[in-house]
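Student: What would the 3D arrangement of this be:
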Amino acid sequence: MAARYDSVFRPGLFEGRRVWVTGGGSGIGRCVAHELAALGAEVLISGRSEDKLQRVADEITQDGGHCRWRAFDIRDEEAVKAQVADAAAEGPIAGLVNNAGGQFPSPVMGISKRGFDAVVANNLTGGFLMMREVFVQSMQQHGGAIVNMTADFRNGMPGMAHSGAARAGMANLTQTAAYEWAHAHVRVNAVAPGWVASSGMDTYGGAVKAMIPKLRHHVPLRRLATEAEVASAIVFLLSPGASFITGVTLQIDGGASLGSAIYPSIDHAGSPPYDGFHRAVTPEVLK
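Tutor: From the prediction side, this is the model:
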């Protein structure tokens, strides 16, 4: 394992800036937190599992970075208000990565109202609460940048309609907030990852688990994304280099949402991946 994160961005890029990453205890959120810390940011990670958050914070500290954590549920409006107030009292929040979320596979006809509401709360309402409170309590006065997490819903999301509806809502919310908050020097963008070789893949069972190793054949680049490839896009959108970019949703899917079965992509050995994350672990389902 390499000694530290090998970022494509210049050292010290986020020196002196505080960036909040929700869902920072695992997967893409963990990777983003590591890259931001390696670039000098003071990182705040949050989630519901204290053990996971503490583990990531310890990793970042061992690597020479600065990381603190807060455990709460982003779906709880009063908890969000209180946690953001505490964090804002310590200084301006320069960046927010709205990464927390989750879903379960199901055809539309099998989704209950309770299940639908739970996924929308995870992937849309909670993110809305976080961005609203960070704006009201910090960025409205100090400026900043927000990156929201959506998903590859460009052609719908068969098998995960609840998540697709929530993610599409987040993409539209991103556009509206970008327009309304520009006067306060706040940029709001989103990323839409496709299939990523991340720890979340190991949470699925049954038919979905059996399908995961075959996903690469449906991607024109003939592989899955690494966590670092999503993280680098998020870091760019937070960076000064993206200072004239707001209201966009950046597709990160290796071209999977392009073309059709009528014109299949040419098979090949797979494009060269980028993986600067020195602590990345291949999901068990892909081993």
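Student: C-alpha from now on. contacts and neighbour counts both.
Tutor: Noted.
Student: does V97 sit in a helix, a strand or a coil?
Tutor: At V97 the chain is in strand, as set by DSSP: H, G, I helix; E, B strand; the rest coil.
Student: Quick check: E133 touching V84?
Tutor: Yes. Between E133 and V84 there is a contact under CA atoms under 8 Å: 6.6 Å.
Student: Could you also give me the structure for this second sequence? I'd like to compare it with the first:
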Amino acid sequence: MFVGLSFTDPVKLFDVTGRRVLITGAGSGIGFALAHGLGAAGAHVILNGRNQDKLESAKAKLAEAGIAVEIAAFDVSDANALETAVASIEAEGPIDVLINNAGTNVRGRMADISADAFRTVMGSNAEGLFLTSRAVSVHMQKRKAGKIINICSALSKLGRKGAVAYSGSKAAAAMMTASMCDELAGDNIQINGIAPGYFLTELTQAIKDDPDHEAWLMARTPAARWGQLEELVGAAIFLSSDASSFVNGHVLTVDGGLTSVMGG
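Tutor: Okay, the predicted model is just below:
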């Protein structure tokens, strides 16, 4: 049962000091940026990814910034490995916050996307989110406390040519956020999403390198620029903290206005 918050120092509502945060797909890109931001804010971050070497490199980079993290290498689409890893992490301490960030993409017209490629995108972006949330939420329910943040996308609600696999997977992420809220909110678990617009990462470099697509994006986005990865950190801190204790089933869009207007 919710016991209430103190408003004697409202800044403390955003305090994430000591919270154990598992971030999937945290070896680079958005996941790494969120790990850096939450770690700098005092959270105890656990980096996940499939590649142990990549995670070790990310851990070393964070250490250079004075941020100590743990790593847990496993594939979110491998249910057995996932269950084992979550149990091991929980044995060391509770997962207070889960950030489902692991994902991949394949661009192209439907006729050029193989069934295997489509399954790979859905397996990581949608099935992996489901499996990880299922494994972690069981423990959160026992404690009657927890937060799950699903990294969605502007393409959770907008379609775009060449993005049928990715947009389908991210629409699934947004709708699972809503359904998970209905199922778990009564156990004092807040399930929300963050929907980034266009941020420069390994997955979006091809767009940046395409002059026509770059011109379209600048015209289409009211802010007329790419988002900087650190601009996602505030949303993650808010949704990881007590400040969002009555925010549930919401997808917070961080896109420079891209999805709010008709654009050019």
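Student: What does Q251 of the first structure correspond to in the second structure?
Tutor: Residue correspondence to the second structure (TM-score structural alignment): Q251 of the first structure is matched to T253.
Student: Measure how buried that match is and give me the count.
Tutor: Other residues near T253 of the second structure number 20, with proximity taken as other CA atoms under 10 Å.
Student: contacting residues for it?
Tutor: 153-154, 194-197 (CA atoms under 8 Å, 6 or more residues apart in numbering).
Student: For stretch 57-77 of the first structure, grab the matching residue range in the second structure.
Tutor: Under TM-score structural alignment, the counterpart of stretch 57-77 of the first structure in the second structure spans residues 59-79.
Student: Can you give the contact residues for that stretch?
Tutor: 24, 36, 39-40, 44-52, 55-56, 81-82, 85, 102, 123-124, 127-129, 131-132.
Student: Relative to the whole chain's centre, how far out is stretch 245-263 of the second structure?
Tutor: Per CA atoms, centre = their mean, to the nearest Å, the displacement of stretch 245-263 of the second structure from the mean C-alpha position of its chain is 14 Å.
Student: can you check stretch 226-244 of the first structure too?
Tutor: 11 Å.
Student: Give the aligned equivalent of G110 of the first structure in the second structure.
Tutor: Using TM-score structural alignment, the equivalent of G110 of the first structure in the second structure is D112.
Student: Around that match, count how many other residues there are.
Tutor: 10.
Student: Where do the helices of the stretch 101-250 of the second structure begin and end?
Tutor: Along the stretch 101-250 of the second structure, counting by DSSP state H, counting those that start in this stretch, helices occupy 115-122, 128-143, 164-184, 205-208, 211-220, 233-240.
Student: Could you check the ones you listed and tell me which one is nearest G18 of the second structure?
Tutor: Of all the helices of the stretch 101-250 of the second structure, the one in closest proximity to G18 of the second structure, counting by CA to CA, is helix 233-240 (11.5 Å).
Student: mean distance, whichever helix or strand comes after that closest one to its aligned residues in the first structure?
Tutor: Toward the C-terminal end, the helix or strand that comes next after helix 233-240 of the second structure (DSSP states H and E) is strand 251-254. Aligned to the first structure and superposed, strand 251-254 of the second structure gives a mean residue distance of 1.3 Å (mean CA distance after the TM-score superposition for the first structure).
Student: I207 of the second structure and K59 of the second structure, how far apart?
Tutor: Separation of I207 of the second structure from K59 of the second structure (CA to CA, to the nearest Å) stands at 28 Å.
Student: How about A243 of the second structure?
Tutor: 28 Å.
Student: Same check on L155 of the second structure?
Tutor: Relative to K59 of the second structure, L155 of the second structure is positioned 30 Å away (CA to CA).
Student: And the two? Which one has more around it.
Tutor: For L155 of the second structure versus K59, neighbours defined as other CA under 10 Å are more numerous around K59 (24 against 21).
Student: Please name the residues that touch the residue positioned nearest the centre of the first structure.
Tutor: Note on the first structure: the residue nearest the mean C-alpha position is N99, at 3.5 Å, using CA atoms, centre = their mean. N99 of the first structure makes contact with 21-24, 28-29, 148-149, according to CA under 8 Å, 6+ apart.
Student: can you tell me which of the contacts of T253 of the second structure lies nearest to G146 of the second structure?
Tutor: For these, the nearest to G146 of the second structure is I194 (16.7 Å; CA to CA).
Student: Need the counterpart of the closest one in the first structure.
Tutor: Match for I194 of the second structure (TM-score structural alignment): V191.
Student: hang on, that match packs against F236?
Tutor: No. Look at V191 of the first structure against F236 with CA under 8 Å: they stay out of range, at 11.0 Å.
Student: Please say which of those two ends up with more neighbours.
Tutor: Set V191 of the first structure next to F236 and count neighbours by other CA under 10 Å: V191 wins out with 23 against 15.
Student: M109 of the first structure versus the more buried one, what's the distance?
Tutor: Distance, V191 of the first structure to M109 of the first structure, using CA to CA: 28 Å.
Student: Check A225 of the first structure too.
Tutor: On the measure of CA to CA, A225 of the first structure and M109 of the first structure end up 30 Å apart.
Student: These two - which one has more neighbours?
Tutor: Using other CA under 10 Å as the criterion, A225 of the first structure and M109 rank with A225 on top: 23 against 8.
Student: If we ignore the residues flanking it in sequence, what's nearest that one?
Tutor: Leaving aside its sequence neighbours, A225 of the first structure sits nearest to V196 (CA to CA, 6 or more residues apart in numbering; 4.5 Å).
Student: From G164 of the first structure, how far off is the one you found?
Tutor: As judged by CA to CA, V196 of the first structure and G164 of the first structure stand 17 Å apart.
Student: out of those two, which sits in the busier spot?
Tutor: G164 (24 against 21).
Student: which residue lines up with that one in the second structure?
Tutor: Using TM-score structural alignment, G164 of the first structure lines up with S167 in the second structure.
Student: Wait, that match touches A173, no?
Tutor: No. Look at S167 of the second structure against A173 with CA under 8 Å: they stay out of range, at 9.6 Å.
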